[in-house]
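Chemist: this one's structure only:
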């Protein structure tokens, strides 16, 4: 690997132009500004060969350049076109820019089912995303696309409402068109979102027309695709996934048939279980999938040492959620607010007031289409009045993951990476069973990092073993006697 600039300032290129400055750089490529009409992409010959073999770009488009003993290949691109890494953090300046990128994304995906575009170079002139093809964890296409279009915010097309808020420079209808152009499914209710005028007049440059397919894509969404878009996925937690789909998602997306039978809205839910069992992860995925405004109630956001202040803050959160409905309220560590009032001394009357505030506001919020999900590690401490039907109808226990649940998550994670033959999956499951699902995700991610660090092109057993060994070891708890020792 060459250090610093691969081509020095003033280096004369085959077309007579000279290097002025480095614009962007990656492990296997660099992008330079020149004093001519073009910018250039300089890359390793091996990467160009991979792009040629995959059909991304013909190697004949690249010119050979050298500096000292180093040999590279260069690709020229007119400065009126974008030539930049996908992850450069700069959002598009117009709808035309966004459509061009969306078209390039879709066409590039057709050439490879496996390549991740999170570390790709966007070459607008050729409508291509050129992936680095390194052994790094795969990033979902929806996330890559939305991170680019928002200028660096990690979000998915599934969160369409939030995506419209982050791209306020264009109407929701234009955004839906762009998302479809990239090959992604747009929520069925996207057209109901208010059309907004751009916050400011954006200057657009005159560019060569992009292919007609990019301007008016014909990507019909089948009923199967629309149905799949309404299915919530939670790898590693099939039972919890099934519960959310039946008791929350289906009621939300098929409101009419449920309302005809008197079911207006999903009931409130409590998830309880030991620390690390995956409650928070599951709720975060659910909130992201539903894509409604979310409001949090926890000790850090509403807790106060002053009498009446906590209940006042709780009430304010409920008011905001009702005003922004349909929305979600997530109550974390609910035992902090909703513990049994009978165990509270007279000096804790303010706690009784907090419980009463929840008792009053929860039914009101549900009636106004606010989904309420609470979490606790100590279900036995919760006030019985809170757990009564009509407030929290569903009390769901979330235990530590079983072997089957760990296997489901590990399989999902490994499917996104190149894996060597002979990987001992049973050993992985033996080590991770009954541990937090976040440990499973960490092991696969860490193994990929270690493999990439040592120059490997596949995830092998050695990397997996090293990642497993980096997990904290279970410490055997020794029994201790407290008080008198009986001989």
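Modeler: Thanks, I have the structure now. Predicted, not measured: the structure shown is a model, and the values here were computed from it.

Chemist: going by C-alpha atoms from here, please, whenever you check contacts or count neighbours.
Modeler: Will do.

Chemist: which parts of the stretch 301-450 of the chain are strands?
Modeler: Along the stretch 301-450 of the chain, counting by DSSP state E, counting those that start in this stretch, strands occupy 327-331, 370-376, 392-397.

Chemist: would you turn those into CSV with mean neighbour count?
Modeler: Output for the strands of the stretch 301-450 of the chain, formatted as CSV (neighbours: other C-alpha atoms under 10 Å):
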stretch, mean neighbour count
strand 327-331, 23
strand 370-376, 23
strand 392-397, 17
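
Chemist: okay, and the residue nearest the centre of the chain sits in which element?
Modeler: Nearest to the geometric centre of the chain sits residue 155, at 5.1 Å (C-alpha atoms, centre = their mean). Per DSSP states H and E: residue 155 is located in neither a helix nor a strand.

Chemist: so it sits right up against residue 146, yeah?
Modeler: Yes: the pair residue 155 / residue 146 is scored as a contact, 5.9 Å apart, by C-alpha atoms under 8 Å.

Chemist: okay, one more to line up with it:
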């Protein structure tokens, strides 16, 4: 937010109305209420020029305002149209408001394929989101729309099940229609239909308007786009490829796999040292699929009482089966599934727990429950659990290699405005073999330092300063192990 108010209260505007109060503010722009019939956007000339040159606005729509030695460009909008900040402008009050924003997002994306609209200025009258090119991470359109629909909850429209709960005032079919109107792909298993489709077209004044086409039948289903859906895991290309081939493709293209007798993805074990990224990868997959997820760990099912642990394990699997398709995540699986070698009483109860998993895992997979387990100590796991038919895929996840660190650095920097002469070799060398969370932290910290210094691009100095903020004893502590 800008600390300096560009125009004082009572300032007389060219249309003879006066500034009443500040409504929204950014670094190079501000929106004011007036005592007239309009709300007005005031922008510094450089930002306004960029909007015009990029094609977001026509020069003739913008007026000129002079205050002292300062010169600004202005855009007036009647009160009946929304004019606000995307990141703090509130949520829609009705379906029409939501459709108008969705159309603005779609039309603005046609103008620029790479700009982020998460902190843009929303101009409903002209069906535009005006980007501000601030020094913050790029946000995907699905997250921009989901966050706006919920009034500030950061959520992607891919998380359709959760989004419907957060927008309870809107029927699911309307929500799916709005996502489609924004030009975004609909989530898996969405098969609702609408009799109307949304069309954005310019009227005689040049303003884009959203209308409903009564003659078209809009198929709100993802079946046609399933081939195009890909799971992304920056910094872990091999693990990303594994999930896409053995999980995502089978789920989203069920028909062609069922012909060959493949009904559902097999259970998976991820194992590797602490900090290698197992939990992060599973969390991203759960978020991507947007299925009900159930956790089995020491906190959720562990019990000192006889038979209670196996009973709780059974209850979790029952809930997952009832909610299928769903996901069961078994964390620290060595706590429940270590080898059955003890002859004491507690060992007998442990045998019972392992037997419960042996019975439940194949049953869950047949019932369309994706089972993923994680462990730091694969050597402790009972061999019967790791046989084919229970966990078909046992995947080792090592600490990130230099190539994987470089991949994540490139992915993170691609979302930020940055200088062209960045030298990343030393940065990547220092981060190789460290947890990928450290890589993400360094880039966020560098962006924070750059913004604090008033810079509009991420530079070498900010990256070096962020690297120095990492604990010295962690640098190059581990050699690269890679992914197997």
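Modeler: That came through, no problem. This one's a predicted model, so the numbers in the text were calculated from it and none came from an experiment.

Chemist: TM between them?
Modeler: Put the two chains on top of each other and the TM-score (TM-score structural alignment, normalised by the length of structure 2) is 0.85; 464 aligned residues with a C-alpha RMSD of 3.2 Å.

Chemist: okay, and the common contacts of residue 155 and residue 146 of structure 1?
Modeler: Common neighbours of residue 155 of structure 1 and residue 146, counting by C-alpha atoms under 8 Å, 6 or more residues apart in numbering, are residue 163.

Chemist: make a markdown table out of the strands of the stretch 301-450 of structure 1 and add distance to residue 135 of structure 1.
Modeler: Shown next, in a markdown table, are the strands of the stretch 301-450 of structure 1 (distance: least, C-alpha to C-alpha, whole Å):
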| stretch | distance to residue 135 of structure 1 |
| --- | --- |
| strand 327-331 | 37 |
| strand 370-376 | 37 |
| strand 392-397 | 38 |
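
Chemist: list the contacts for residue 427 of structure 2?
Modeler: Applying C-alpha under 8 Å, 6+ apart, the residues contacting residue 427 of structure 2 are 463, 464, 467.

Chemist: show me what contacts the residue nearest to residue 384 of structure 1 when sequence neighbours are not counted?
Modeler: What sits nearest to residue 384 of structure 1 in space, not counting adjacent residues and going by C-alpha to C-alpha, 6 or more residues apart in numbering, is residue 340, at 6.8 Å. Listed by C-alpha under 8 Å, 6+ apart, the contact set of residue 340 of structure 1 reads 381, 382, 383, 384.

Chemist: and which of those is nearest to residue 91 of structure 1?
Modeler: Nearest to residue 91 of structure 1 among the contacts of residue 340 of structure 1 is residue 382, at 46.9 Å by C-alpha to C-alpha.

Chemist: skipping its backbone neighbours, what lies nearest the closest one in space?
Modeler: Leaving aside its chain neighbours, residue 382 of structure 1 sits nearest to residue 339 (4.2 Å; criterion: C-alpha to C-alpha, 6+ apart).

Chemist: confirm for me that residue 381 of structure 2 is in contact with residue 334.
Modeler: Yes: with contact defined as C-alpha under 8 Å, residue 381 of structure 2 reaches residue 334; the gap is 5.8 Å.

Chemist: and the nearest residue to residue 160 of structure 2 once chain neighbours are set aside, what does it touch?
Modeler: Spatial nearest neighbour of residue 160 of structure 2, chain neighbours left out: residue 187 (6.2 Å); criterion: C-alpha to C-alpha, 6+ apart. The contact partners of residue 187 of structure 2, by C-alpha under 8 Å, 6+ apart, come to 157, 158, 159, 160, 222.

Chemist: residue 443 of structure 1 touches residue 461, doesn't it?
Modeler: No: between residue 443 of structure 1 and residue 461 there is no contact under C-alpha under 8 Å: 11.8 Å.

Chemist: okay, the two: which has more neighbours?
Modeler: residue 443 (23 against 20; other C-alpha atoms under 10 Å).

Chemist: how about the more buried one, what does it touch?
Modeler: 464, 467, 468, 471.

Chemist: who are the contact partners of the second one?
Modeler: Contacts of residue 467 of structure 1 were listed using C-alpha under 8 Å, 6+ apart, and they are 443, 444, 446, 447, 450.

Chemist: keep only those of those residues that are in helices.
Modeler: Residues from the contacts of residue 467 of structure 1 lying in helices, with DSSP state H as the criterion: 443, 444, 446, 447, 450.

Chemist: relative to residue 3 of structure 1, which of those is nearest.
Modeler: Of all those, residue 3 of structure 1 sits closest to residue 450, with 22.4 Å by C-alpha to C-alpha.

Chemist: quick one: the helices in the stretch 351-487 of structure 1?
Modeler: Applying DSSP state H, counting those that start in this stretch to the stretch 351-487 of structure 1 gives helices spanning 403-414, 425-432, 437-453, 461-469.

Chemist: structure 2: which residue goes with the residue nearest to the centre of structure 1?
Modeler: In structure 2, the residue paired with residue 155 of structure 1 is residue 155, using TM-score structural alignment.

Chemist: sorry, back to before: which among the contacts of residue 443 of structure 1 count as buried?
Modeler: 464, 467, 468 (16 or more other C-alpha atoms under 10 Å).

Chemist: of these, just say which sits nearest to residue 347 of structure 1.
Modeler: Nearest member of those to residue 347 of structure 1, counting by C-alpha to C-alpha, is residue 468, at 49.3 Å.

Chemist: wait, the closest one touches residue 431, no?
Modeler: Yes: here residue 468 of structure 1 reaches residue 431: they are 7.4 Å apart, a contact under C-alpha under 8 Å.

Chemist: tell me the secondary structure for the residue mapped onto residue 282 of structure 2 from structure 1?
Modeler: Counting by TM-score structural alignment, residue 282 of structure 2 corresponds to residue 283 in structure 1. Look at residue 283 of structure 1: counting by DSSP: H, G, I helix; E, B strand; the rest coil, its state is helix.

Chemist: again, but for the one 4 residues further on
Modeler: On the three-state scheme (three-state DSSP), residue 287 of structure 1 is labelled helix.

Chemist: would you mind confirming that it is in contact with residue 294?
Modeler: Yes: the pair residue 287 of structure 1 / residue 294 is scored as a contact, 7.2 Å apart, by C-alpha under 8 Å.
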